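A.B. asks: Just to be clear, the model below is a prediction. Sequence and coordinates:
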Amino acid sequence: LLVPPYYYRDRDDGLVSFFELISKSVDIDMVLYNVPGLTKVNLTGALLSKILDRAENIVAIKDATKDLTQLADTIRTIGKRVPVIAGAEEISYFGLLAGSPGATSAMANFAPNLVVDMYRAIKKNDIPTASSIFFEKILLFRHLDVAAVLQGFPIQIVYVKEVMNLLGMHGGSVRPPLTQLTHEKKEELKRVLEVIGKSGTLGPLSMKQRVSREK
């Protein structure tokens, strides 16, 4: 998983050369991670197309721009060359509808059945079910401490670990500079979990659940 250089930045030609150099230096497949919220470098569909022309062992793109217009354009531009994965939970639903073959999910750590059910509903063209899961459950969790999220802080990592700990799944604690949740934030999280968990959606998938979802 490879991100663009985020300290010294140059024009597009420099980025293309950067990825070409890495591609020629290793003999393993690579997934390019476009996460401008953290790197401050945005890889558009047009730029990614140039990179793919010069870096043959890039096999997929994880796109976490959270810009639905750009995500759709990236899928349109290079989606037939490599898979473009929706790389942020809040765009997963839209990415799958737009043609992404998959999406990454933080919630899958503690509510995998929610994510799987949304994915399968979309594949079956059951949009009402997928929409209900996404807007009523998944986004509810993602909007916790939205002010911190908008400032670019990876606060969701803290929430995911706390949920796992509450469920006895040993999520552990975050490392500095990230900080633990305050008592008030933990209580807010518990209220959200009560809503999400009403349909028995929390916790790891049992083998029986996995088999039933594969049918």
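C.D. replies: On my side now, so go ahead. Residues are numbered from 1 along each chain as shown.
A.B. asks: going forward, measure contacts and count neighbours with C-alpha atoms only.
C.D. replies: OK.
A.B. asks: Would you mind pulling the contact partners of the strand or helix carrying residue 69?
C.D. replies: In the assignment (DSSP states H and E), residue 69 maps to helix 68-78. Applying Cα atoms under 8 Å, 6 or more residues apart in numbering, the external contacts of helix 68-78 come out as 44-46, 48-49, 63, 65, 84, 86, 91, 94-95, 98-100.
A.B. asks: Ok, stretch 89-97 next?
C.D. replies: By Cα under 8 Å, 6+ apart, stretch 89-97 touches 66, 68, 71-72, 85-86, 102-106, 118-119, 122, 130-131, 134, 138-139, 142.
A.B. asks: Now do the strands in this structure.
C.D. replies: Counting by DSSP state E, the chain has strands at residues 30-34, 58-63, 84-86.
A.B. asks: okay, those, which one's buried deepest?
C.D. replies: Of all the strands of the chain, strand 84-86 has the most neighbours on average by mean count of other Cα atoms under 10 Å, namely a mean of 28.
A.B. asks: thinking again about what came up before, turn the strands of the chain into TSV, columns for distance to residue 210.
C.D. replies: Shown next, in TSV, are those (distance: least, Cα to Cα, whole Å):
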stretch	distance to residue 210
strand 30-34	27
strand 58-63	25
strand 84-86	23
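A.B. asks: Next up, a structure to set beside the first:
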Amino acid sequence: MSIAEAKERLRGSIAPIVTPFLENDEVDYKTLEQLIHWHIESGSHGISVTGTTGEPSSLTLQEREKVMETAIQAAKGRVPVVPGTGSTNHAETLHLTKLAQEMGADAAMVIVPYYNRPSQHALYKHFKTIADAVDIPIIVYNIPGRTAVNLEVKTLSRLKEDCPNIIGVKESNKDFEHVNRVLLACGRDFLLFSGIELLCYPMLAIGGAGYISATANVAPEKVAEVYNAWIAGDVKRAQDLHYELMPLNDVLFKDTNPAPLKAALGMMGKIYPKLRLPMDLPSPELQQEIRAVLEGYGLLSKAGSGER
């Protein structure tokens, strides 16, 4: 996908898919394929794997590669696929980003390195080196709550100017003033995606391209409809959906993502509810609350109301 095509196609609800595991802790690639088909049929505008919701730090390098390959092959070009290729290791990030390009991914999402807490100068060098090594469009992923460092607007703007294939950013940043200044500094054609559920709709209002929302895992149709309504000019419908989804958003983040999400998907019969340690499922009390919320949304059918 060219840069121009990417800027046209990479919009709306890009669903960050969980990585399903079998009971024996192995990656369940068959279920991953089924989830991708379900998302496309449900109207998700794109697919992302091995981002935060996909537990990349719990996967081996080989597993990350196979998850990426599985997603690209399952999508068959029906929607864009944007794998997360970043890690705290520069060489590994470079390898995975190059591989995403070779596999035919439509773009790569590269997270700000976590744990290391690099300086802004080091972040610039990290992202520029990766961007210069590939032709694939890159979406920078800024999530200071997980990485312990914020990619500053000046740094991002400099990267956008110096690297033509850095075309956007996923901002999992609760500082709404910050995200406004991203578009002011980087230009309105820069693709701004929300990674904060309660900012998905507000981000569209300031000129955002869409969102990469974990909630899409359990309610892909409604999450995609927020964008569809906004683009169609039905502001009231978009607002109504924004508030309708709030209780679901809230319960899915009462524990660290994707623990509540995987519990919910297990209750829906979509996956075996399993995380790899050191992550684990939420407490029984929270699971009861999740079940009650899912029932309220009509997401538990008789056939899919039990864990697999």
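C.D. replies: Alright, I've got the coordinates. Everything numeric here is computed off the predicted structure, so don't read it as measured data.
A.B. asks: Please check the contacts of helix 68-78 of structure 1 and keep the buried ones.
C.D. replies: For those, a burial check counting by 16 or more other Cα atoms under 10 Å picks out 44-45, 48-49, 63, 65, 84, 86, 91, 94-95, 98-100.
A.B. asks: end-to-end on stretch 38-48 of structure 1?
C.D. replies: 18 Å (Cα to Cα, to the nearest Å).
A.B. asks: try stretch 264-273 of structure 2
C.D. replies: Stretch 264-273 of structure 2: ends 8 Å apart by Cα to Cα.
A.B. asks: again with stretch 142-159 of structure 2
C.D. replies: Stretch 142-159 of structure 2 end-to-end distance (Cα to Cα) = 13 Å.
A.B. asks: which residues of structure 1 does that stretch align to?
C.D. replies: The alignment of stretch 142-159 of structure 2 onto structure 1 (TM-score structural alignment) covers residues 34-51.
A.B. asks: For that stretch, which outside residues touch it?
C.D. replies: Under Cα under 8 Å, 6+ apart, the answer for stretch 34-51 of structure 1 is 3-6, 9, 12, 15-16, 19-20, 61-65, 70, 73-75, 77-78, 152.
A.B. asks: now those: which count as buried?
C.D. replies: Here, 16+ other Cα under 10 Å leaves 3-4, 15-16, 19-20, 61-65, 73-75, 77-78 buried among the contacts of stretch 34-51 of structure 1.
A.B. asks: Just the closest of those to residue 207 of structure 1, please.
C.D. replies: Nearest to residue 207 of structure 1 among those: residue 62, at 28.6 Å, using Cα to Cα.
A.B. asks: Please verify my assumption that the closest one contacts residue 85.
C.D. replies: Yes: using Cα atoms under 8 Å, residue 62 of structure 1 is in contact with residue 85, at 4.8 Å.
A.B. asks: Pick the one among the buried ones among the contacts of helix 68-78 of structure 1 closest to residue 162 of structure 1.
C.D. replies: residue 91 (22.8 Å).
A.B. asks: what lines up against the closest one once you look at structure 2?
C.D. replies: Residue 91 of structure 1 maps onto residue 199 in structure 2, by TM-score structural alignment.
A.B. asks: try residue 63 of structure 1
C.D. replies: For residue 63 of structure 1, the aligned residue in structure 2 is residue 171 (criterion: TM-score structural alignment).
A.B. asks: Neighbours of residue 101 of structure 2, how many?
C.D. replies: Residues near residue 101 of structure 2, counting by other Cα atoms under 10 Å, number 17.
A.B. asks: so which strand or helix has it?
C.D. replies: helix 90-103.
A.B. asks: coming back round to it: please type out the ChimeraX selection for whichever of the contacts of stretch 89-97 of structure 1 turn out to be buried.
C.D. replies: Buried residues among the contacts of stretch 89-97 of structure 1 (16+ other Cα under 10 Å), as a ChimeraX selection:
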select :66,71,72,85,86,102,103,104,105,106,118,119,122,130,131,134,138,142
